[in-house]
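**Student:** Pasting a predicted model and its sequence here:
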Amino acid sequence: MTRDMFQTYDPPEVRQSGAERVDKLRRLMAKARLDAVLVPRADEHQGEYVAPSAERLKWLTGFSGSAGLAVVGRTAAALFVDGRYVVQAPSQIDTRTFEVQQIPQAKLAEWLGKHLKAGGVVGFDPRLHTAAMIEELDKSLQPKGIKLKALASNPVDRAWGRERPPSARGAVNPHAMKYAGKAAEQKIAELQAALRKEGEDAVILTLPDSIAWLLNIRGADVAHNPVALAFAIVPANGKPELFIDPAKIGPDAKAHLAPLAKVNEPAALDRRLTALKGTGKRIRLDPATASSWFFRKLKGGKARIVRGPDPCLLPKARKNAVEIRGARSASKRDGAAVARFLAW
């Protein structure tokens, strides 16, 4: 556990003027011949909470809520939030630059149709949007003659420049059996058996909590979440492959992971997917949680993408006796903390 896991009571940030940052982004849009750009809250893992280097929405707009999406056009911009943030959002953003739109009443496709002409191009970072979201938006925009364009690099990152924080490098720690209740070897064996039963050769895991559960590891990359940002490819037979910054792996984590998975640097993931693309293997991807980038990397090759849910979701939800005891113990400690706080 690190200090980053605890609630902070820092005063709220002063409302920022987003005009200068939006102008910088628009200049990059003009060079790339884009009529609009999407800026989501989510990171490459579709997380609700993100590391400082992935706070693109907050950097651009000033909005710090856990869910939202901005769209920046050539002459107009909007921030889409749900009902939880209709008060917070206007207090944090420059409302002269961004108009606040409440979902589900407000629709992104309708806003784009109103502010873009037929033939307009909307840029997006395929690593930051699920395949399901992009496919649904594309379907809604086609009748309007507006096209989506996957970008090779994120223009917000370029606008952010050297001020952007470095990638998170929180230490990875083994999650002891006294807390996990089931060995990682057993979890992996059960998942692989399920893949073989479905006739699938591998699954790509993109959710850090799924990887943390499967391998019995914990991390400190994201505040309030004991996860390590990583990706994994789990074959139906053989060792899983874990793609993670090696700087996060200390001696204890290295010893824990050695019999479980092959540890690779994040840069190796692109090459590995290219190699998989050339095989005739059946690869499971969850369109609701995996980014559009993964589907694009595998599309057009011999590999067959099997659309299916992350196979860790249900097993992770079925708590064993040890996990249930741990949850009850945590609830007691939490209740005591709340009681102390209210009494104070």
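**Tutor:** Ah, there it is. Everything numeric in this text was worked out from a predicted model, so none of it was measured. Numbers count the residues shown, from 1 in each chain.
**Student:** Every contact and neighbour count from this point should use C-alpha atoms.
**Tutor:** OK.
**Student:** I'd like the distance from the helix or strand hosting Phe341 to the chain centre, please.
**Tutor:** Secondary-structure assignment from DSSP states H and E places Phe341 in helix 321-343. Between the centre of helix 321-343 and the centre of its chain there are 28 Å (CA atoms, centre = their mean, to the nearest Å).
**Student:** What lies in contact with that helix?
**Tutor:** Lys178, Tyr179, Ala180, Gly181 (CA atoms under 8 Å, 6 or more residues apart in numbering).
**Student:** Now list the buried members of the residues you listed.
**Tutor:** Buried subset of the contacts of helix 321-343 (neighbour count, 16 or more other CA atoms under 10 Å): Ala180, Gly181.
**Student:** and stretch 8-17, how far from the chain's centre?
**Tutor:** 24 Å.
**Student:** ok, now stretch 100-108?
**Tutor:** On CA atoms, centre = their mean, the centre of stretch 100-108 falls 22 Å from that of its chain.
**Student:** Please name the residues that touch Leu79.
**Tutor:** Gly68, Leu69, Ala70, Val71, Phe98, Glu99, Val100, Gln101.
**Student:** redo that, cut-off 10 Å
**Tutor:** 39-40, 57, 61, 63, 68-72, 89-90, 93, 95, 97-102, 108 (CA atoms under 10 Å, 6 or more residues apart in numbering).
**Student:** Please identify the helix or strand for it.
**Tutor:** Per DSSP H and E: strand 77-81 holds Leu79.
**Student:** Quick one: the strands in the stretch 201-344 of the chain, in order.
**Tutor:** For the stretch 201-344 of the chain, the strands defined by DSSP state E, counting those that start in this stretch occupy 202-205, 217-218, 231-235, 241-243, 262-264, 282-285, 304-307.
**Student:** Format those strands as CSV; extra columns: mean neighbour count and distance to Leu191.
**Tutor:** Output for the strands of the stretch 201-344 of the chain, formatted as CSV (neighbours: other CA atoms under 10 Å; distance: least, CA to CA, whole Å):
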stretch, mean neighbour count, distance to Leu191
strand 202-205, 23, 9
strand 217-218, 23, 17
strand 231-235, 22, 9
strand 241-243, 21, 14
strand 262-264, 16, 17
strand 282-285, 23, 12
strand 304-307, 18, 16
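**Student:** will you turn the ones you listed into TSV that also has distance to Ser291?
**Tutor:** Below are the strands of the stretch 201-344 of the chain laid out as TSV (distance: least, CA to CA, whole Å):
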stretch	distance to Ser291
strand 202-205	11
strand 217-218	23
strand 231-235	12
strand 241-243	16
strand 262-264	20
strand 282-285	9
strand 304-307	13
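**Student:** Looking at those strands, which is nearest to Ala171?
**Tutor:** Closest to Ala171 of these is strand 217-218 (CA to CA; 8.5 Å).
**Student:** Now do that closest one: distance to the chain's middle.
**Tutor:** Distance, centroid of strand 217-218 to centroid of chain: 18 Å (CA atoms, centre = their mean).
**Student:** Which of the contacts of helix 321-343 fall in helices?
**Tutor:** Lys178, Tyr179, Ala180 (DSSP state H).
**Student:** With respect to Ile146, which of those residues is nearest?
**Tutor:** Among the ones in helices among the contacts of helix 321-343, and counting by CA to CA, the member closest to Ile146 is Ala180, at 48.7 Å.
**Student:** Got another one to weigh against that:
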Amino acid sequence: MPADTAFQTFDVTTHPSQGVTNVAALRAQMTAMGLYGFIIPHEDEHQNEYLPDANERLAWVSGFTGSAGAAIVFQDKAILFADGRYTLQSREQTDPSVFSVEDFNGMASLAEQLALVPKGAVIGYDPALHSPDGLKTLKAAADQAGLTLKATSPNPLDLAWGEARPPQPAAPVVPHPIEFAGVSSADKRHGLAETLRAKGAKAALITAPSSLAWLFNIRGGDVIRSPLPLGQAILFDDGRAQIFLEPAKVTEGLGEWLGNEVSLLTPADIASALADLSGHSVLIDPAISSAYWFEALTSAGATTVPADDICALPRACKNETELKGTTAAHIRDGAILTTFLHWVATEAQTTLPSEIELAQKLESLRIASGRVKDLSFDTISGFGPHGALPHYRVTTASDIRIAKGNLLLVDSGAQSEDGTTDVTRTMAIGEPNLEHKRMFTLVLKGHIALATVRFPAGTTGTHLDALARQYLWAGGFDYDHGTGHGVGVYLGVHEGPQRISKALNRYPLQTGMIVSNEPGFYKAGEFGIRIENLQYVTKPTPIDGGERPMHGFENLTWAPIDRNLIEVSLLTEAERAYMDAYHARTFDLLKDLVAPDVREWLKTVCAPL
């Protein structure tokens, strides 16, 4: 790709007139439909986390561009819901004369607001944008408050947006070669067909873009930061399948790649395909498929069987080819990140660049590699108080320069054909103080505990979460985000069903699952710390003298951890040995992939503690 290719923009600043103009247009449409209020989730028809421009409805109406949240626009007021990750950004990007900003706790937050609405009011929603699980909460709240919750078609926001709305994406859908996928689509489909037969189902309706990409070994570009195609598919109990894609996305040879058992159809064909399922049981995931599809299946005469996305668990358990590929991708990305860390530790300590300049520097290094297809998410580049906002996204309005005496947090990642990376490093600018070092080391101790744990089959991420928090807890501290999320291989950077979090998770960690290990600490208004590597679950193996084989984690991310922030006296002998081994391995893997001056610096920062 050209050296000047840019993946990320930063002009997501406040637009003072946007809230007034766009909310007024929406209210006019609501009035025409007899609506007192309209609910606007962040999610789109595919329940995506990252959205194409055409589906950024929440951003259009409010100006807020975060990856999670919701809004309710009433005739007399408007409320934006954003969680603690977006405290600063949500207020920067919304017009306070139009939107009040409230804490977001999922559907429960929306339900609380519905309880305050005058009885008899009609509140609209688009069933294509809500999961059945989410709608249950909203409907219960509306019933209790004496409201009418009304499905709207067409969507009044889309009508208000009108011709200014960007077109739906139509990125080419291309094969994902077996050298990266490891298993053919036919083998995947026939393996899942056995599951369908065991459950007594005729078919499964698949709506998640990541499952579509994984099942058919295809990739696209409809979803920002993720190589995903938007579409739907039906998998049958004999291994055959139908995939529904806009014709503009279909590339030459795609039909041949999909094979004779897969019918390549258009969205216009979905209605008749669903009608053919009349009288049959169809699996569909109520957590990620919109209520629209449940209603469509029921109207077609099919019996919906709520169940987990049939692709989710096998997709999460990476095969040997995928693990080999993502291992290579992480080593390459580690060399890029190390080059960036060297720049921060040397030149940037004098020039003191801004947060945007830091993000652009790292991005330029990834682009120059020639192997990176995109970022895996917008780079989080937060200095000082901005680092205390876990999901801070720098804008041209919030951008500040780094300065001596505080910490820089950079969370970034890349998409390559053989792997998806996600890594966070916290760096001292100038000399760190004692508090910086103490808190960094407590976070590091938790990171090491999670990296080195052994655990039996059946263990979930919920069981392991406290390991990463224990040293912070002992000092009276904590962090308000999960410790680890699943990650795909040239798929989404956030992937389920596994995760490591306080929140209950019922999916045991299984061989080949990739998770992040990212404990942190955030002192509001002052600084933030996070240390993140990716790691995958290893096969269970015996332990000398033990009775049961145990899983463990194999590290994927290799880049130095700032030794200037480590208070060595707080580490145990085993923890020091781990750090020395980690840094020795980092140097060994990366020394031949970086420039000579970076290599000399890397040798120094990877020396034994």
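**Tutor:** Here it is on my side, so go on. The shown structure was predicted, so the numbers you read here are calculated from the model rather than taken from an experiment.
**Student:** Now the TM-score, please.
**Tutor:** Here the TM-score for the pair of chains, by TM-score structural alignment, normalised by the length of the first structure, is 0.94; 340 aligned residues with a CA RMSD of 1.9 Å.
**Student:** how close does the strand holding Leu79 of the first structure sit to the second structure?
**Tutor:** Superposed on the second structure, strand 77-81 of the first structure shows a mean distance of 0.8 Å to its aligned residues (mean CA distance after the TM-score superposition for the first structure).
**Student:** quick revisit: could the contacts of helix 321-343 of the first structure go into JSON lines alongside distance to Lys24 of the first structure?
**Tutor:** Below are the contacts of helix 321-343 of the first structure laid out as JSON lines (distance: CA to CA, whole Å):
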{"residue": "Lys178", "distance to Lys24 of the first structure": "52"}
{"residue": "Tyr179", "distance to Lys24 of the first structure": "48"}
{"residue": "Ala180", "distance to Lys24 of the first structure": "48"}
{"residue": "Gly181", "distance to Lys24 of the first structure": "51"}
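**Student:** which residues sit in contact with His115 of the first structure?
**Tutor:** Counting by CA under 10 Å, 6+ apart, His115 of the first structure touches Asp35, Ala36, Gly73, Arg74, Thr75, Ala76, Ala77.
**Student:** The same query, at a cut-off of 8 Å, please.
**Tutor:** Gly73, Ala76 are the contacts of His115 of the first structure under CA under 8 Å, 6+ apart.
**Student:** gap between it and Ile204 of the first structure?
**Tutor:** Separation of His115 of the first structure from Ile204 of the first structure (CA to CA, to the nearest Å) stands at 37 Å.
**Student:** thinking again about what came up before, okay, buried residues for the helix holding Phe341 of the first structure please.
**Tutor:** So, applying 16+ other CA under 10 Å, buried residues of helix 321-343 of the first structure: Glu323, Gly326.
**Student:** Stretch 175-195 of the first structure too?
**Tutor:** Residues His175, Ala180, Gly181, Lys182, Ala184, Lys187, Ile188, Leu191, Gln192, Leu195 are the ones in stretch 175-195 of the first structure that count as buried (16+ other CA under 10 Å).
**Student:** Of the contacts of Leu79 of the first structure, which belong to strands?
**Tutor:** Mapping the contacts of Leu79 of the first structure onto strands (DSSP state E) picks out Val39, Pro40, Leu69, Ala70, Val71, Val72, Glu99, Val100, Gln101, Gln102.
**Student:** Leu276 of the first structure versus the second one, what's the distance?
**Tutor:** Distance, Pro40 of the first structure to Leu276 of the first structure, using CA to CA: 29 Å.
**Student:** repeat for the first one
**Tutor:** The spacing between Val39 of the first structure and Leu276 of the first structure, counted by CA to CA, is 30 Å.
**Student:** where exactly do the helices run in the stretch 151-300 of the second structure?
**Tutor:** With helices called from DSSP state H, counting those that start in this stretch, the stretch 151-300 of the second structure shows them at 156-161, 178-181, 185-198, 209-216, 254-258, 270-275, 291-299.
**Student:** so Gly65 of the first structure touches Val86, yeah?
**Tutor:** No: contact criterion CA atoms under 8 Å: Gly65 of the first structure and Val86 do not qualify, at 10.5 Å.
**Student:** For Val39 and Leu276 of the first structure, work out which one has more neighbours and name it.
**Tutor:** Between Val39 of the first structure and Leu276, Val39 has the larger neighbour count (other CA atoms under 10 Å), namely 25 against 20.
**Student:** so what's the closest residue to that one other than its chain neighbours up against?
**Tutor:** Sequence neighbours aside, Ala70 is the residue nearest to Val39 of the first structure in space, at 5.0 Å (criterion: CA to CA, 6 or more residues apart in numbering). Residues counted as contacts of Ala70 of the first structure (CA under 8 Å, 6+ apart) are Leu38, Val39, Pro40, Leu57, Thr61, Ala77, Ala78, Leu79, Phe80.
**Student:** show me where the stretch 1-150 of the first structure has strands.
**Tutor:** Going by DSSP E, counting those that start in this stretch, the stretch 1-150 of the first structure shows strands at 36-40, 69-73, 77-81, 99-102, 121-124, 147-150.
**Student:** Export the ones you listed as JSON lines, with columns for distance to Phe243 of the first structure.
**Tutor:** Listed next are the strands of the stretch 1-150 of the first structure as JSON lines, based on distance: least, CA to CA, whole Å:
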{"stretch": "strand 36-40", "distance to Phe243 of the first structure": "24"}
{"stretch": "strand 69-73", "distance to Phe243 of the first structure": "28"}
{"stretch": "strand 77-81", "distance to Phe243 of the first structure": "32"}
{"stretch": "strand 99-102", "distance to Phe243 of the first structure": "37"}
{"stretch": "strand 121-124", "distance to Phe243 of the first structure": "24"}
{"stretch": "strand 147-150", "distance to Phe243 of the first structure": "23"}
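**Student:** closest one to Ala171 of the first structure among those strands?
**Tutor:** Using CA to CA, the nearest of these to Ala171 of the first structure is strand 36-40, at 26.7 Å.
**Student:** Any chance you could list what contacts that closest one?
**Tutor:** So strand 36-40 of the first structure is contacted by 29, 56-57, 68-74, 121-125, 128-129, 156 (CA under 8 Å, 6+ apart).
**Student:** So which bits of that strand are buried?
**Tutor:** Ala36, Val37, Leu38, Val39, Pro40.
**Student:** do stretch 244-254 of the second structure as well
**Tutor:** Phe244, Leu245, Glu246, Lys249, Val250, Leu254.
**Student:** Could you do stretch 32-48 of the second structure as well?
**Tutor:** 35-48.
**Student:** How about stretch 75-82 of the first structure?
**Tutor:** Those would be Ala77, Ala78, Leu79, Phe80, Val81, Asp82, for stretch 75-82 of the first structure by 16+ other CA under 10 Å.
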